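[1] Below: sequence and its predicted model.
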Amino acid sequence: LNLYDNNNGYNNAAGLLADTNDFPGVDIIKFGENISVIQKRITFDHMSILEVYKKSLEVFRDYYRYEVIEGFERKNVEKIPEAAFREAIANGLIHRMWDVNSHIRISMFDNYIDIVSPGGLPSGISEEEYLNGKTSVLRNRNLANVFYRLGFVEIFGTGITRIKQLYESSFVKPRFEVSENTIKIELPVFEDISDLTDDEHLVLKALSKTVLKSISEIVPSTPFGKSKVSSLLKILEKKGVVLIQGKGRSTKYIIK
């Protein structure tokens, strides 16, 4: 793939933005209850990168956005913040290695999305700098400028920081993995805990999303007694945050 201008080394944005081209785009898979169940697979390639970006958003909205009726109004609800998905896709398209003949892979599950971009980090930036938004190195400068002018990105180098900010009031946070050849962003379903009290937060921190815990295992990790922890766990269950399993002495708790 001949993507680089010999004069300045920048990415061939004109080729990537052409209506038809030979470049790989995005491969999206929507899984069911496990990776053996594929509900939908669609690939967007050999088309303008702007079209790839827009079509990927359309698929996202099919699965992670819905409408509810409140009184006489319709309200859009996002299971995963669309702004976070936009940042992740734009980040992948702007910073990926275009001379690697590989798609950006988007794996969609009921409770999270994985976006994997080929190429790893641009030279001149460390993993810490990338994750903390301390600096920005534009691998594909011309393409980045197009996304900036169209309003798809705001300030270069702030994408990861913005994704983190969008999840500030969520119990489950996004995850970022950087390797030599890929960058992966995991966006979980948003779990709003902004309406929890300080005491409820303390109990929630003592729980796990993967391991069932008895109340005797939870109490030592809180500043409260057994009676208060039990009451707070019942409140968290009513708020849909905690799942209670079993009865009597065999009762155990897990984050829903």
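    Right, received. Where do you want to start?
[2] switch to C-alpha atoms for all contacts and neighbour counts from now on
    Fine.
[3] What ranges does the stretch 101-250 of the chain have for its strands?
    104-108, 112-118, 175-178, 182-188, 242-245 (DSSP state E, counting those that start in this stretch).
[4] Can I get these in JSON lines including mean neighbour count and distance to Glu154?
    Output for the strands of the stretch 101-250 of the chain, formatted as JSON lines (neighbours: other Cα atoms under 10 Å; distance: least, Cα to Cα, whole Å):
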{"stretch": "strand 104-108", "mean neighbour count": "22", "distance to Glu154": "22"}
{"stretch": "strand 112-118", "mean neighbour count": "22", "distance to Glu154": "20"}
{"stretch": "strand 175-178", "mean neighbour count": "15", "distance to Glu154": "20"}
{"stretch": "strand 182-188", "mean neighbour count": "21", "distance to Glu154": "19"}
{"stretch": "strand 242-245", "mean neighbour count": "17", "distance to Glu154": "37"}
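[5] residue closest to the middle of this structure?
    Geometric centre of the chain, nearest residue: Leu187, 1.9 Å, by Cα atoms, centre = their mean.
[6] Could I get the contacting residues of that one?
    By Cα atoms under 8 Å, 6 or more residues apart in numbering, the residues touching Leu187 are 80, 84-85, 112-114, 173-175.
[7] take a look at this one as well, against the first:
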Amino acid sequence: MSEEGQLLDKKSLRAVSGKSANWDELAKDCVAFANATGGTLLIGIEDSESEPPVGQVVPPTLPDTLRRKISERTVNVTLLPTVIIADGGGQYISLAIPRSQSVASTTDGRYFLRIADQSKPVTGDDVMRLATERSALPWEVQTTLRVARSEVDPTKCGRLVRALRDSDRVKPSVKEKTDRELLDHYQLSHGEFLTHLGILCLGKQYHRAQLPTAPVIQFIKRDEHGQKVNKLAWDDHTLNPMELVEAVWLDVPDFRERYELPDGLYRQHVPAFDEIVIRELLVNALVHRPYTQRGDIFLNLYPDKLEVVNPGPLPLGVTPQNVLHTTVRRNEHLARLFHDLKLMEREGSGFDKIYEVLLSQGRPAPELMERHDRVQVTIYRRILKPEVIDFIAKADQTYQLTQRERIALGLLAQHEAMTARELIGALELSSAEALQPWLRRPLDWGVVQTRGRTQATRYFITPELLQALDFVSGTSLKRIEPYRLLALIEEDVGHYPGSRIGQIHERVGPEIPRSRIKRSITQLVDEGRLVSEGVRSGTRYRLPSLGSHPGQSDEDEPR
């Protein structure tokens, strides 16, 4: 069962039963889900559990009681309760809360929004923002221009439909739809008309130009004195958002400049601006901008940095302090289209990826600044510590790092040491305990060391390790290429003819699954590179040119 988060929360049955029932708290969570993207409350499952208690029975009248109690305390909230029997026999209620078409609130006038795994209050001016962003009919699906679906640009439509059918992110049942049904499925058309999203992605140039907020991108390059030396603009509305990402990357030659760094006897070429970072910034700017607000997207290039300026504030609930951990959809249909076209990663991971790439290249973390009318992201082209590049690459090769570990190690590698308090701030975490998923394994490996206690604890990477890249742990063979594994087995049997599979497995690499060793040996036998003698558990292997060898006694062999 999934963990609690943006779309899921768990409640004990005690929260809705007897004197301990807290209906106001439950109403708050329902309002928060309704104002976000909807969600599900699992009533009858404890926070730390994945299943209800064995033998738990939901009172037959509880679903109706839930509807009545929550309806009395909320406005514009819909409830869909279902009693479910778990594998262990216990019962619980799955309470689905659909996304509200208008602003939801409690009856006493309080507003909440689901942000990550918490229900946050919405107050002051943010209430007006919530009302504006939660119009009864989202901008994407409106058909106010009355552009007939027959007016699509056939080239753009054909390219989009082919890309969706070729994507492994699109379900087979969706791929089976007709072209017309596929456009309806992605909210690109409704009835006989194109939606605003359809005009944006599939419409002809003059129809796209009629959208007051169709995206326009300007690239401005300045020298060290702040003087403008180059300008490019994509403002004629011939390109849809997907094509804009590709055009900007290809049309700006500065994005493909590369640094040459010494690497022993050779030279290592590092991009001035990584393609992944630039594309993620462009996708974020296009997908998450408010299409109800006018304004161009600006790419301001300076000798030492790039600023990406997007009109409008961050989505309600997202701040520069929680951007690494919070996901709020503003244009959900455009985001889904970009995701299914493989132009963006899973929802909410784009900024994480930017952090990961920049820090692993020895560059500073991106800087995010919000104003009332714009959001600005700044990335720097300078490499603070070139040795970080090799360090992260070697650490990843040795330990198969997670994204969080790469980000944390990238931060530490750029500093002599960081306190727990500084790391918590840099990673936008709430407490020292939240550092565990980021640093637990690097601490176990000895890659990261500590001094001190509590929030004064100092985390650091041994300078000698950073310079020498001398990891204590040997490189794992779990990802060894098939041809290398075949060669290893062949060499091992050459040294130890008459070996059984257990002996070969133990010497070549115990961390490799035995089933993979067995498949490789079978392939070598089929190719005539090994000869097998004996049957079942007594089978031994030798090279074709050697006679049989008794090997070890059966009692001493691993099987």
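    Right, received. Where do you want to start? None of the values given here were measured: they were computed from a predicted structure.
[8] and the strands of the stretch 101-250 of the first structure as JSON lines, adding distance to Tyr53 of the first structure?
    JSON lines is the format used below for the strands of the stretch 101-250 of the first structure (distance: least, Cα to Cα, whole Å):
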{"stretch": "strand 104-108", "distance to Tyr53 of the first structure": "11"}
{"stretch": "strand 112-118", "distance to Tyr53 of the first structure": "13"}
{"stretch": "strand 175-178", "distance to Tyr53 of the first structure": "21"}
{"stretch": "strand 182-188", "distance to Tyr53 of the first structure": "16"}
{"stretch": "strand 242-245", "distance to Tyr53 of the first structure": "36"}
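[9] Among the ones you listed, which comes closest to Lys54 of the first structure?
    Smallest distance to Lys54 of the first structure across the strands of the stretch 101-250 of the first structure (Cα to Cα): 14.2 Å, for strand 104-108.
[10] picking that back up, nearest to His201 of the first structure, of the strands of the stretch 101-250 of the first structure?
    Comparing the strands of the stretch 101-250 of the first structure by Cα to Cα, strand 242-245 comes nearest, at 11.7 Å.
[11] And that closest one, what does it pack against?
    helix 226-238, strand 252-255 (3 or more Cα pairs under 8 Å, 6 or more residues apart in numbering; DSSP states H and E).
[12] what would the ones you listed look like in CSV with mean neighbour count and distance to Asn7 of the first structure?
    Shown next, in CSV, are these (neighbours: other Cα under 10 Å; distance: least, Cα to Cα, whole Å):
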stretch, mean neighbour count, distance to Asn7 of the first structure
helix 226-238, 16, 61
strand 252-255, 21, 56
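[13] nearest to Ile160 of the first structure, of those?
    Here strand 252-255 is closest among these (Cα to Cα), at 26.2 Å.
[14] what about whatever residue of the first structure lines up with Glu387 of the second structure, neighbour count?
    The alignment partner of Glu387 of the second structure in the first structure, by TM-score structural alignment, is Asp195. As a burial measure, Asp195 of the first structure scores 10 neighbours (other Cα atoms under 10 Å).
[15] For Asp195 of the first structure, list the residues it contacts.
    Listed by Cα under 8 Å, 6+ apart, the contact set of Asp195 of the first structure is empty.
[16] So it versus Leu236 of the first structure, what's the distance?
    11 Å (Cα to Cα, to the nearest Å).
[17] residues near the closest residue to Arg458 of the second structure other than its chain neighbours, how many?
    Beyond its immediate neighbours in the sequence, the residue positioned closest to Arg458 of the second structure (Cα to Cα, 6 or more residues apart in numbering) is Thr419, lying 4.2 Å away. Residues lying near Thr419 of the second structure (other Cα under 10 Å) number 19.
[18] Quick check, Thr419 of the second structure in contact with Arg451.
    No: look at Thr419 of the second structure against Arg451 with Cα atoms under 8 Å: they stay out of range, at 9.2 Å.
[19] how about the closest residue to Glu133 of the second structure other than its chain neighbours, what does it touch?
    Nearest residue to Glu133 of the second structure, sequence neighbours excluded (Cα to Cα, 6+ apart): Arg330, at 7.8 Å. Counting by Cα under 8 Å, 6+ apart, Arg330 of the second structure makes contact with 133, 287-290, 315.
[20] Next: Lys518 of the second structure.
    So, once contact is read as Cα under 8 Å, 6+ apart, Lys518 of the second structure ends up touching Ile501.
[21] Quickly find the element holding it.
    helix 514-526 (DSSP states H and E).
[22] Matching Val229 of the second structure against the first structure, which residue comes up?
    For Val229 of the second structure, the aligned residue in the first structure is Gln39 (criterion: TM-score structural alignment).
[23] Now for its match, how many residues are close by?
    12.
[24] wait, doesn't it sit right on Phe31?
    Yes: between Gln39 of the first structure and Phe31 there is a contact under Cα under 8 Å: 5.5 Å.
[25] Met108 of the first structure maps to what in the second structure?
    The alignment partner of Met108 of the first structure in the second structure, by TM-score structural alignment, is Leu301.
[26] Its match - nearest residue in space that isn't next to it in sequence?
    In space, Leu301 of the second structure is closest to Lys221, 4.6 Å off (Cα to Cα, 6+ apart).
[27] Alright, I will stop here.
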